[in-house]
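> predicted model, plus sequence, below.
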Amino acid sequence: MRDERDRILRSLETLRTGKAPLPPGLRGRQLCFLHIGKTAGTSVQHALFETMQGTAILHESLQSFDTVTAAEVAINDLVIGHFGYQHVAKLRGDRYLMTFLRDPVERVISNYHFLRSGSPVSGYSQRATGAAKALTLSEFLRCDEPGVRMVTENFQAKALAFDIRPEHQHTIVDLHRQAAHNLATFDFVGIVEYFSESLLALSDAIGREVPLKRMNAASERSSAATVSSDDLDLIRRLNAVDIALYAAARTRFEQTILPTLRSCDTATARAGTADRGWPRHRPDILRPLVRAMPA
């Protein structure tokens, strides 16, 4: 109860002292960032903190989203956290929902090294953290303990379908179908492998710059190029649903968002109006493309 009271008081204090205006592209909607682990979310998070400075912000852990109330969430302009799609019901109806996806093979490898070196330990990640510190990558991938499988198998799809935690997996009947259906409800889906382009597209969509930041990169991270072919094959088998979702989202980004950004950049350069305020592109064109991306 004390945590809930403190969160409400922080948000109300922002409202009392006069909050900053929201980015015009949001049109008064609540900006909600579903942060999937090891998808550049910490960098996005800090960028959004800067973009939304002076507004009411709710930033909580996965466990806290289990107990936070919809009324408490409603008084905030920016909602950020490692929440699962099950918690989306607590967000305002007038929301702008966003997330980022990453190449699933690279995400699993990065997650392993992050758990070994710098991950904060929470109740639901404790087993995975302990296993990562005790096992080689090859052993970690072959560990069947549910707390480890949580991060090695279709992590992104589980977050999108309902929740990543083992105790919630029984509620997911068809992982691919549920994750794809829910992803289609997002207003924006960034692609880590197009990180700067994703932030540029997001900036244009909401009508205010989201600055490029790179934080929380695992210092011991190895790329897929250093992993054995057997381990890579296993990662791909374990993450078949993640790979399908990511491939569809990336293809749509490449076919719709990138050409629009590049054509607008060319037009802006020809007009000699580069770097003269925000938005630099055409939000009226970009917003519907971003909204349709996950389909």
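Arrived safely.
> please make it C-alpha for all contacts and neighbour counts, starting now.
Noted.
> what is the distance between stretch 213-230 and the centre of its chain?
Here stretch 213-230 is found 19 Å from its chain centre; the criterion is Cα atoms, centre = their mean, to the nearest Å.
> same deal with stretch 132-150?
23 Å.
> list of residues touching it?
109, 112-113, 115-117, 124-128, 131, 152, 164-166, 231, 234-235 (Cα atoms under 8 Å, 6 or more residues apart in numbering).
> can you do 10 Å?
108-109, 111-117, 124-131, 151-153, 155, 158, 163-167, 169, 227-228, 230-232, 234-235, 238 (Cα atoms under 10 Å, 6 or more residues apart in numbering).
> could I get the buried residue list for it?
132, 133, 137, 140, 141, 142, 143, 147, 148, 149, 150 (16 or more other Cα atoms under 10 Å).
> residue 62: which of those is nearest?
residue 150 (14.1 Å; Cα to Cα).
> tell me which helix or strand that closest one sits in.
Assessed by DSSP states H and E, residue 150 sits inside helix 146-152.
> weed out the non-buried ones from the contacts of stretch 132-150.
108-109, 111-117, 124-129, 131, 151-153, 155, 158, 163-165, 231-232, 234-235, 238.
> tell me which of the residues you listed fall in helices.
108-109, 111-117, 126-129, 131, 151-152, 155, 158, 231-232, 234-235, 238 (DSSP state H).
> next one for the comparison:
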Amino acid sequence: MTHVTAVFWPLTDIRSGSIPDEAKVFLAELANATETKIKVATAEQLSGEDPIEGQKVVVHLAFLPGAILAFEKAVRDGLEDTVDNFARFVSEYFSNFLDFRKRWIGGSDVKSTPKLNLNAMRLTPAKTLNPVLNALAPEKHGTTPLLTTDAERFCAPLLPLLDRLVPDTFRHNNEDVITGLRTLKLPRHVVQQTYQNIMGRDATNAQIILLQGLPTIDRLRASLDASKKDPKQVGLSDRDIQTSYNIFLGRAPSPQEMERVKNTHPDITSLRQVFLKSSEFSAQYKNIAGAQSAANVQQSTPATPFKNITKFQPAKEDRVVFLHIPKCGGTTLHNMLSYWFGQSNVHSERLNGLYGHTGASLASAMVFSGHYDHYATTLIPGPKKMITFLRDPLDRLVSLYNFHRAHSPSIIERHNLVLPRWANEHDVDSYFEHPVIRNSPAINNTMVRYFSDVPQIGRYHETGAAKEISLDEMLEQALRNLEKFAFVGFMDQYEADMKRLAATLGCEPPSKVKKHQVLDDLMDSSPDMRKIAKQKPTAQSRDDMEELVAYDRILYAHARELLK
């Protein structure tokens, strides 16, 4: 069988349109290491082909450098070399990229396609290259990872090539144009036709590029419908832009930034994607210090443990309410609360069903522990001591995916479990790429939703007044609500924080924390779970997933700051 390395544009020299010597050296090393025959091809050469079942493909996906390459070739063939022609060309060329990605990355025959990330190769060569080698020759590399020194030797020839493929050095690096082209999501012809159908006229080139940045066709239609009703509401308002800068970057935009954003971003989603990949956002929210020492933590005043609680009597002490975000160590904490206060004092509701309980039922318990949204906890009578545990938002999503994937088909069908069914049918990368998954409140910035003032039950969040509440507003609510919590713990310092929680509640700290609902244990012991190999998203997928945790990451960073 021939193993095909689809050399997607960045491995092709922009100036000559040929495979440069650096790439040839790398591919020769790759062929030798995997003992496979490698066919070198550009995306254009593969445009008329489809994957063959069982064929192994290595692809590097990077749209803009490839589009620049294609534009250079078009200029050599006679296209006038102007920034306007460049913007139009790239906008049209995006359809080629989508077609290639769909057939060579998203097809059922190539679900396990390794994807090279050249920038990641520069930083972590062994981590980036090993999955490729393992996929091409699992019998040789599956159990013996390539040494870091060897990986660096593999990658070294490509590094000079990277410096020649940076769009920022391109002669048409107009900031407004490049910003818009980095966020393309929809094919140009789809935007053109939709605009014409709804607005009854042709869109300008700038309008098309702006609208190509919308994430879905439904969003495109909704945006055009709104602008047709009120032309003044096209694009982002000054308030939208100022609020976004304040939330994501912690500062106000300059007048120049205000004007540029209005001309290049159709909505907050498009703007958010740029913020997520900016070094300014990264410095502010992705490098928050990890564990906090107990000496630096301001402890709450210890309370007296509950004893001899009488049912239906006015509470003389604060009720303990644990807001349990999924995959944040909550089952372990629930068992500890039951041990500390007695199972009979813990309310039976474990899911988000407090809305269906009577006042008498809620008044009968002194401890509440479940997947409640914050709004539901306001129904609990009397003073409350709110507690929670949080986890790095991206790690939480990956853990949730593996937990769902491990559900047995029988329990999925018996209870019609939608997300576990999707996890069973998709690998981790395609799962988090799917628009249905990305739009699910159980996936998209879930932590902020649960800490906000919006009930997360049924379809309430999609109807009525709740539908008008944006994630920006929910984040403001969540930040405000979080500051009222008596205790916030973190998964990466679980043992230490359990002791800190014991002090907060006036309970005996555990000598050792016995963890519950650990996936490895569940796969061995639970009849409703099955054995799986845990999956990790690729570096590219993790970058794409940042949009799903953008608001959660701000909430998480704020929680860390509260402990300082």
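All right, it came through fine. Note that the structure is predicted; figures quoted are calculated from it, not measured.
> TM-score of the superposed pair?
TM-score for the superposed pair, counting by TM-score structural alignment, normalised by the length of structure 1: 0.70. Supporting figures: 231 aligned residues with a Cα RMSD of 2.8 Å.
> from residue 74 of structure 2, how far off is residue 45 of structure 2?
From residue 45 of structure 2 over to residue 74 of structure 2 the distance is 16 Å, taken as Cα to Cα, to the nearest Å.
> who's more crowded, these two?
Neighbours per residue, other Cα atoms under 10 Å: of residue 45 of structure 2 and residue 74, the larger number sits with residue 74, 15 against 12.
> helix, strand or coil for that one?
Here residue 74 of structure 2 is helix, with the state taken from DSSP: H, G, I helix; E, B strand; the rest coil.
> trace it over to structure 1, please.
The criterion is TM-score structural alignment: under it, residue 74 of structure 2 has no aligned partner in structure 1.
> residue 518 of structure 2 now?
Using TM-score structural alignment, residue 518 of structure 2 pairs with residue 217 in structure 1.
> quick one, helices of the stretch 201-350 of structure 2?
Assigned by DSSP state H, counting those that start in this stretch, the stretch 201-350 of structure 2 shows helices spanning 205-212, 217-229, 238-249, 255-264, 268-276, 279-281, 330-341.
> which of those helices is buried the deepest?
helix 205-212 (a mean of 24; mean count of other Cα atoms under 10 Å).
> what span of structure 1 is that one aligned with?
By TM-score structural alignment, helix 205-212 of structure 2 lines up with nothing in structure 1.
> list the helices and strands that helix packs on?
In this structure, helix 205-212 of structure 2 makes packing contacts with helix 83-104, helix 175-182, helix 188-199, helix 217-229, helix 255-264, helix 268-276, judged by 3 or more Cα pairs under 10 Å, 6 or more residues apart in numbering; DSSP states H and E.
> adding distance to residue 500 of structure 2 as columns, could you present those in CSV?
As requested, these are exported to CSV (distance: least, Cα to Cα, whole Å):
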stretch, distance to residue 500 of structure 2
helix 83-104, 49
helix 175-182, 45
helix 188-199, 55
helix 217-229, 46
helix 255-264, 45
helix 268-276, 33
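> ok, the aligned residue in structure 2 for residue 95 of structure 1 - contacts?
Superposed on structure 2 with TM-score structural alignment, residue 95 of structure 1 falls opposite residue 384. Counting by Cα under 10 Å, 6+ apart, residue 384 of structure 2 touches 317, 318, 319, 320, 321, 366, 367, 368, 377, 378, 485, 486.
> repeat the analysis, applying 8 Å as the threshold.
318, 319, 320, 321.
> for residue 382 of structure 2, same thing?
So residue 382 of structure 2 contacts 315, 318, 319 (Cα under 8 Å, 6+ apart).
> confirm for me that the last one is in contact with residue 385.
By that I understand residue 319 of structure 2. Yes. Judged on Cα atoms under 8 Å, residue 319 of structure 2 makes contact with residue 385 at a distance of 5.9 Å.
> ok, those two, which is more surrounded?
Per other Cα under 10 Å, whichever of residue 319 of structure 2 and residue 385 has more neighbours is residue 319, with 20 against 17.
> gap between that one and residue 141 of structure 2?
From residue 319 of structure 2 to residue 141 of structure 2 the distance is 55 Å (Cα to Cα).
> before we move on, what about residue 421 of structure 2?
In this view, residue 421 of structure 2 and residue 141 of structure 2 are 32 Å apart by Cα to Cα.
> and if you look at residue 323 of structure 2?
Taken as Cα to Cα, the span from residue 323 of structure 2 to residue 141 of structure 2 is 44 Å.
> what about these two, which has more around it?
residue 323 (24 against 18).
> which one in structure 1 is aligned with that one?
In structure 1, residue 323 of structure 2 lines up with residue 34, judged by TM-score structural alignment.
> wait, that match touches residue 91, no?
No. Between residue 34 of structure 1 and residue 91 there is no contact under Cα under 8 Å: 11.0 Å.
> test my guess that residue 20 of structure 1 contacts residue 57.
No. Between residue 20 of structure 1 and residue 57 there is no contact under Cα under 8 Å: 11.5 Å.
> who has more neighbours, those two?
residue 57 (23 against 13).
> OK, contacts around that one?
Counting by Cα under 8 Å, 6+ apart, residue 57 of structure 1 has contacts 11, 76, 77, 78, 79, 80.
> so what's it closest to, chain neighbours aside?
Excluding its sequence neighbours, the residue lying closest to residue 57 of structure 1 (Cα to Cα, 6 or more residues apart in numbering) is residue 78, at 4.7 Å.
> in the biggest helix by length in structure 1, what's buried?
For structure 1, the helix that runs over the most residues, judged by DSSP H, is helix 2-17. For helix 2-17 of structure 1, a neighbour-count test (16+ other Cα under 10 Å) marks 7, 8, 11, 12, 14, 15 as buried.
> which one of the contacts of residue 382 of structure 2 is nearest to residue 523 of structure 2?
residue 319 (34.7 Å).
> how close does that closest one get to residue 499 of structure 2?
On the measure of Cα to Cα, residue 319 of structure 2 and residue 499 of structure 2 end up 19 Å apart.
> how about residue 180 of structure 2?
Taking Cα to Cα, one finds residue 180 of structure 2 at 50 Å from residue 499 of structure 2.
> which one of these two has more residues nearby?
A count of neighbours by other Cα under 10 Å puts residue 180 above the other of residue 180 of structure 2 and residue 499, at 26 against 19.
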